[in-house]
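>>> turn this into a model:
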Amino acid sequence: MKIPELLAPAGNLEKLKIAIDYGADAVYCAGKSFGLRAKADNFTKEELELAIDYAHQRGKKVYLTLNIIAHNSDLDKLRDYLDYIDSIDIDALIVSDPGVLYLIREAGLDIDIHLSTQANTVNWASAKFWEDYGLERLILARELSIAEINEINEKTDIELETFVHGAMCISYSGRCLLSNYMTGRDANRGNCAQPCRWEYNLVENNRPGQFWEIDDDGDRGSYIMNSKDLNLFNYLPAIINAGVDSLKIEGRMKSLNYVATVTSVYRKALDNILVEGEKYQADPELANHLNKISHRPYTTGFYDGQPGKDGQNYSSSSYIRKYRYLGIVKGYLPELGQAIVQVKNKINIGDNIEFFGPGADCFEQKVTNIYSNDGEELDVANHPESIVKIPVSKEISENYIIRRHENEEN
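You can find the predicted model right below:
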């Protein structure tokens, strides 16, 4: 069985390193312009070069997003950026706009091109068009069933990439104008205000100022465009058998905890499939880690066909947060049996905490002592980004995530 590439999001350099350390075969990221996540930290030119070096030293790949729908005012700056891209060893460019693709070809860049999901590829004929044009990969629209993906694979020879986890968009693979119309922020140039997550009421034209809640069988239904999050963990064998070459995780604006957990869980599952083959069964304990990150209720999206009303969350746009991300391990002192921890949220003496690391390695313990970086005993670590030391029950390595159940009483 051919195991596909696992492709993880990298909103900044730290998240890129986490994604790779937790098992991603490749990462996708953006520079400071021309990507569709303007509010992510993104990468300066210097950071991008460091990222490429970090990935390539470990045999991993870096894909750069240039997937805005470009206006005339973008093109001269894009030409300059393409000159820079030609000087670095990026593995592929993710593009949606034919005009951007034209400029890449005009510049003579010898680099793989992946067609963004923004291009809305939903049939095999479109896939053949892009294959004949010389592209190396299609990032398929989210609006495809497993049967449709299988048919596209059977009728083409181009690489196929599909989303398996993360946020869903109410519009066709992100081609949305709501944000432009309602806020002036262009979603197709990376600056979406996410109005699909807002709460709405009904107004009748002849009664301005009078608002009615939108109800559905007596329940509140105001968040009429709020999609649940995609989770296809339990369907990996079928997706692999459909001929998909790359499994994509959404989330360049998500936390380190999200990137580490989701990447590690899917990496472990793919490794299990490689070993077990047709005998593979999805591990519910492994899947449960996906419930420990901040997420909306899960859906399988279009996997079995058109989703019904169960694909939306009409009652709220808030996230489910069962666990709190407390910090990340920056080192281990074997002579003292202590983890060096960068604090993200408050850690108390007596907390029952969970350590989670690459390979979905997980163990729990109680916090018995906390020491400052200077060795002073503390009752609590409550300064974000501060460095503390915590005794641990087993040897641990850098970049383990620390979290605590939200209902844990201290």
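
>>> only C-alpha atoms from now on, for both contacts and neighbour counts.
Noted.

>>> could I get the full set of helices for the protein?
For the chain, the helices defined by DSSP state H occupy 13-21, 45-57, 72-85, 98-107, 124-133, 146-155, 178-183, 236-241, 256-276, 284-288.

>>> let me know the angle separating the third one from helix 45-57.
What that stands for is helix 72-85. Interaxial angle of helix 72-85 relative to helix 45-57 (axes from the mean of the first three to the mean of the last three Cα atoms, to 10 degrees): 50 degrees.

>>> can you give me the angle helix 72-85 makes with helix 98-107?
40 degrees.

>>> please compute how far stretch 171-191 lies from its chain's middle.
Distance, stretch centre to chain centre, for stretch 171-191: 19 Å (Cα atoms, centre = their mean, to the nearest Å).

>>> give the buried residues for it.
173-180, 185-191 (16 or more other Cα atoms under 10 Å).

>>> to compare against the first, here's another:
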Amino acid sequence: MKEQRTLELLAPARDLACAMAAVDHGADAVYIGASDFGARVAAGNSVDDIHHLCDYAHRYGVRVYVTVNTLIYEDEIDKAYQLMKQLAEAKVDALLVQDMAAIELVARVRRELGYAPALHASTQCDTRSAGKVRWLQQQGFSRAVLARELSLDEIKAIHQAVPTVELEGFVHGALCVSYSGVCYASQHCFGRSANRGACAQFCRMKFDLLDADGHTIEHDRHLLSLKDMNRLDHLEELADAGICSFKIEGRLKTADYVKNVVSAYSRKLDDLVRRRPDDYRRASLGKVSYGFTPDLKKTFNRGFTTYFLHGRQPDIASFDTPKALGEMVGHVKELRRDSFTVAGIAAFANGDGLCFLNDEHELEGFRVNRVEGGRLFPFKMPTHLRKGMTLYRNQDVAFEKLLSGKTADRRISVAMVYGLTQNGFRLRMSVDGKSAEAKNLQAEASVAFDHQAAKRPQADNIRQQLAKLGTTVFHCEPADITIEQGADELFIPSSLLSELRREAVESLQKKIVESTEQNQVLPTKDTDGPQQTEMYGGEKCCRDTEQVERNVNFEQPQDLYNAYSYLYNVANHLARQFYERQGIKVEAPAFELKEPGKALVMQCRHCLRYALGHCVRRGGTAPRWREPLTLRLGDGRRFRLEFRCDLCQMNIYAE
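Got it, this is the predicted structure:
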């Protein structure tokens, strides 16, 4: 019989409020940054807040992952260890890491506490192949976050080759133009390391594109700026390919963004599980009742793309602007001195933010002061607005007002069985669901009270009292309460029914939390599986498989890693020792510690030769320019392009 697979919707959170909103609106897991070492320095949170989040999320079986995915400098090793230990004590379920020193540090936590969070290999680990996933598994990682650039076929091949590793894939949000973890442009240009959580968004800047003779091919355009990912309509394909965790990007986004996007994806996953219950189940508990209809076009976006999901596509970039366009709302129909009308079906409200691309391909925005019928009066009439121009709404006041209130209610459906004990009454409460996890989640409470024949029927009152679950996370319809053994023929005070209900609720809630937290990695036992054994701090890897592990093909662009060994991102002695144990000699330290003269600063699947229609391998016309091509910033700094057609990759070098 085919095994039922668990699907997880993984939501971002910049703070506790965003995280709780994600849980309320249907997330199965949340990822959040701690006070340090997160790849978004502007999205840090205290351990106390993360502990509070774990308490809140675990009530629904929702897991909490913490990003500790920056490079760790030598003088930060003890600080990183203390943070990981505190996060373990806060009962976080996993740590997302990039620096291989984290393997040793988590092992120390496990040795000291007897348990530790699971390890997930962050997308910063640059995981593009089955070989890399297998290698990560052998280092103790239970999950790999795949590179955003992978296609369905590539994901499927990885899953088939390494079926025992959980695969996490991005489905929504902003896209980095470089493979994550191997982008050094921000560090090179501004001294702000992406691998240290301080990306300056080099890829959103304007460039000139020059040929080898200095001729300008493109002038002052956002040539590296990509649209935002949107794979809402492709979750089933991704699940069938092997993705188990669907990741939404956005740890700098607001709670409104989280509410809207999580709701849209959660409903879509619910539809998939409902249609294919034998194949899939949700990873957490509870059904969400929504007070609004999610609409992805109404929250921050640069236009949408599925990226490389179905192979290389021509519409992934946004050369005109890196800013949010929002939803297309129509075209300018008629202009007057102080107002205009729109041809379209959208309704507008006072305060809406609208924008358009002018004749120079520049994005211009303005605020609607008032709406009179179908006529819009801006605060200030845009100078470059023309009849026929396409209008976008990047701020929808009515939608924002709707999201500012309570928009979701998440409850776990339970069934109850009420019956007799020898000297009183009992209540059994169980999570209603078909999965093995749900069937094992049940609790029982009992109360002593003499069996006395009732003077009037008790069934309605019993069901009414037991169904009063109020502010708990549970919900039960009176019809889902079974009365056994003729218990409704015996009298019981309503106060004792309330006591039975309260005790059963507390017991079941405790079991759900315990079931969630038992996912924490326990002390290592002697097993046959390499993924279950330690290989930290010089200890033997997987019984007698140490040499095998050293010979695993890393399967990255090996010539690049050999030529530019800073790509391994070694920033401390623990990471260096780790690679030495793998038989990998890392010649150069991390880019942030010692920048080379002429450096490879980006590796991109996005290709300008293809985007401009000149990839002859894919039906484009042969270019008339002479290569190499160069990107030039407004301040004159230049970056040479290398087209690696054997890898279907564009590399960017700092000159």
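
>>> what does Lys60 of the first structure align to in the second structure?
In the second structure, Lys60 of the first structure lines up with Val62, judged by TM-score structural alignment.

>>> what does Ile370 of the first structure give?
Pairing criterion TM-score structural alignment: no partner of Ile370 of the first structure within the second structure is identified.

>>> contacts only, for Ile370 of the first structure.
Ile349, Glu377, Leu378, Asp379, Val380, Ala381, Val388, Lys389, Ile390, Pro391 (Cα atoms under 8 Å, 6 or more residues apart in numbering).

>>> so which of those wins on neighbours?
Lys389 (29 neighbours; other Cα atoms under 10 Å).

>>> my read is that that one contacts Val380, right?
No. Look at Lys389 of the first structure against Val380 with Cα atoms under 8 Å: they stay out of range, at 11.5 Å.

>>> any idea which residue is closest to the centre of the second structure?
Compute the mean C-alpha point of the second structure, and by Cα atoms, centre = their mean the closest residue is Lys247, 2.9 Å away.

>>> my read: that residue touches His172, true?
Yes. Judged on Cα under 8 Å, Lys247 of the second structure makes contact with His172 at a distance of 7.0 Å.

>>> now do the contacts for the equivalent of Gly311 of the second structure over in the first structure.
In the first structure, Gly311 of the second structure lines up with Gly305, judged by TM-score structural alignment. Gly305 of the first structure sits next to Leu144, Ser145, Ile146 when contact means Cα under 8 Å, 6+ apart.

>>> longest helix in the second structure, please.
Longest helix in the second structure, counting residues (DSSP H): helix 494-517.

>>> going by neighbour count, list what's buried in that one.
496-498, 500-505, 507-513, 515-517.

>>> could you pick out the longest strand of the second structure?
Using DSSP state E to define each element, the second structure has its longest strand at strand 408-421.

>>> which residue sits closest to Met253 of the first structure, ignoring its sequence neighbours?
Ala40 (5.3 Å; Cα to Cα, 6 or more residues apart in numbering).

>>> and if you look at Arg501 of the second structure?
Excluding the flanking residues, the one nearest Arg501 of the second structure by Cα to Cα, 6+ apart is Leu466, at 5.9 Å.

>>> measure the one you found to Ala443 of the second structure for me?
14 Å (Cα to Cα, to the nearest Å).

>>> check Leu223 of the second structure too.
For Leu223 of the second structure, the distance to Ala443 of the second structure - Cα to Cα - is 59 Å.

>>> which of these two has more neighbours?
Remark: of Leu223 of the second structure and Ala443, Leu223 carries more neighbours, 26 against 20, as counted by other Cα under 10 Å.
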